[in-house]
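J.: Build me a structure from this.
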Amino acid sequence: MKISTKGRYGLTIMMELAKRYGEGQVSLKSIAQKNGLSEHYLEQLIAPLRNHGLVKSIRGAYGGYILARTPEEITAGDVIRVLEGPISPVEFEEEEDPAKRDLWLRIRDAISEVLDSTSLQDLISYEDKGNMDSYMFYI
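T.: Sure, this is the predicted structure:
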């Protein structure tokens, strides 16, 4: 399984909101500029995150977005599932060899465990320690 730019940039949005949690709304324009990303693309990603209750939008001249829950309560798995769909390394059929099926299920469960046990707070804490250069979003 390879996480696309949707998942990677979605995590970037969520991490930026987590860093500013409790300080008020953050504009997508500021996130795009800070990270060298397309604001238009981020607008496409924020809609499903809002629709699934991970972020809230604030309207007005100084509008933007805030996390709907604390950074400790939102996991990387929440974000990836919204933007990438179900976590599965391969498409497998019911009639496939049971040994291979078990392997794919164990891989899926291991990936899910890592994503579901990593909160936004974990990610921004890791980044704050200066380890961001070695952190990869690939699974």
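
J.: When you work out contacts or count neighbours from here on, use the C-alpha atoms and nothing else.
T.: Will do.

J.: so what's Ala18 up against?
T.: Each residue near Ala18 by Cα atoms under 8 Å, 6 or more residues apart in numbering is listed here: Leu67, Thr70, Pro71, Leu120, Gln121, Ile124.

J.: make it 10 Å
T.: Residues counted as contacts of Ala18 (Cα atoms under 10 Å, 6 or more residues apart in numbering) are Thr12, Ile66, Leu67, Arg69, Thr70, Pro71, Glu72, Ile74, Leu120, Gln121, Leu123, Ile124.

J.: which one of those has the most neighbours?
T.: With neighbours taken as other Cα atoms under 10 Å, the top of these is Leu120, carrying 27 neighbours.

J.: Wait, that residue touches Glu73, no?
T.: Yes: when contacts are counted by Cα atoms under 10 Å, Leu120 is listed as touching Glu73 (7.9 Å).

J.: one more to line up against the first:
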Amino acid sequence: MLDLALRGGKNPVTLAGISERQDISLSYLEQLFSRLRRHELVESVRGPGGGYYLAKTLGNISVADIIRAVDEPIDSTHCGGKENCHDEHRCLTHDLWMGLNAHIYDYLDNVTLATLVAKQDECKEKVMQDRRTPKMTLAA
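T.: Below you'll find the model as predicted:
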């Protein structure tokens, strides 16, 4: 999604392009983007020149939205949150790990694609500044 956010705009982005740039299997991306489309996070354009683009603005798509859409939950518990950790009973630390899960999702709900794109832009700016900084040479 970050690749799409960075390259998106007026032209759709192909999954083949994302696959190549990010070294992710095309068939896996097809599965993920099918789920993202069902959750209305992306839209697709068919045919020549087709591909995907974001269905919402960068600031309206959180990392947690993406994780929920692709059904890849973040879970710190041993039982998957089902409370059958230890012989069909909750383990002693179940609430601790469930609390951690809640904090992780709270954090990821507040990290949007806009945040991540801004960080990428900031990193590019630093790289550009580093390249422009003249190197000092020692006089003999």
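
J.: Could I get the TM-score for this pair?
T.: The TM-score (TM-score structural alignment, normalised by the length of the first structure) is 0.73; 117 aligned residues with a Cα RMSD of 2.1 Å.

J.: coming back round to it: is it possible to get JSON lines of the contacts of Ala18 of the first structure that adds secondary structure and distance to Asn35 of the first structure?
T.: Output for the contacts of Ala18 of the first structure, formatted as JSON lines (DSSP: H, G, I helix; E, B strand; the rest coil; distance: Cα to Cα, whole Å):
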{"residue": "Thr12", "secondary structure": "helix", "distance to Asn35 of the first structure": "8"}
{"residue": "Ile66", "secondary structure": "strand", "distance to Asn35 of the first structure": "18"}
{"residue": "Leu67", "secondary structure": "strand", "distance to Asn35 of the first structure": "19"}
{"residue": "Arg69", "secondary structure": "coil", "distance to Asn35 of the first structure": "23"}
{"residue": "Thr70", "secondary structure": "coil", "distance to Asn35 of the first structure": "22"}
{"residue": "Pro71", "secondary structure": "coil", "distance to Asn35 of the first structure": "20"}
{"residue": "Glu72", "secondary structure": "coil", "distance to Asn35 of the first structure": "23"}
{"residue": "Ile74", "secondary structure": "coil", "distance to Asn35 of the first structure": "21"}
{"residue": "Leu120", "secondary structure": "helix", "distance to Asn35 of the first structure": "17"}
{"residue": "Gln121", "secondary structure": "helix", "distance to Asn35 of the first structure": "19"}
{"residue": "Leu123", "secondary structure": "helix", "distance to Asn35 of the first structure": "16"}
{"residue": "Ile124", "secondary structure": "helix", "distance to Asn35 of the first structure": "15"}
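
J.: what about the helices in the first structure?
T.: Secondary structure of the first structure (DSSP state H): helices located at 5-19, 28-35, 39-51, 76-84, 98-116, 120-128.

J.: TSV for these, including distance to Phe92 of the first structure?
T.: Output for these, formatted as TSV (distance: least, Cα to Cα, whole Å):
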stretch	distance to Phe92 of the first structure
helix 5-19	23
helix 28-35	37
helix 39-51	27
helix 76-84	18
helix 98-116	7
helix 120-128	31
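
J.: Since that was my last question, I'll sign off now.
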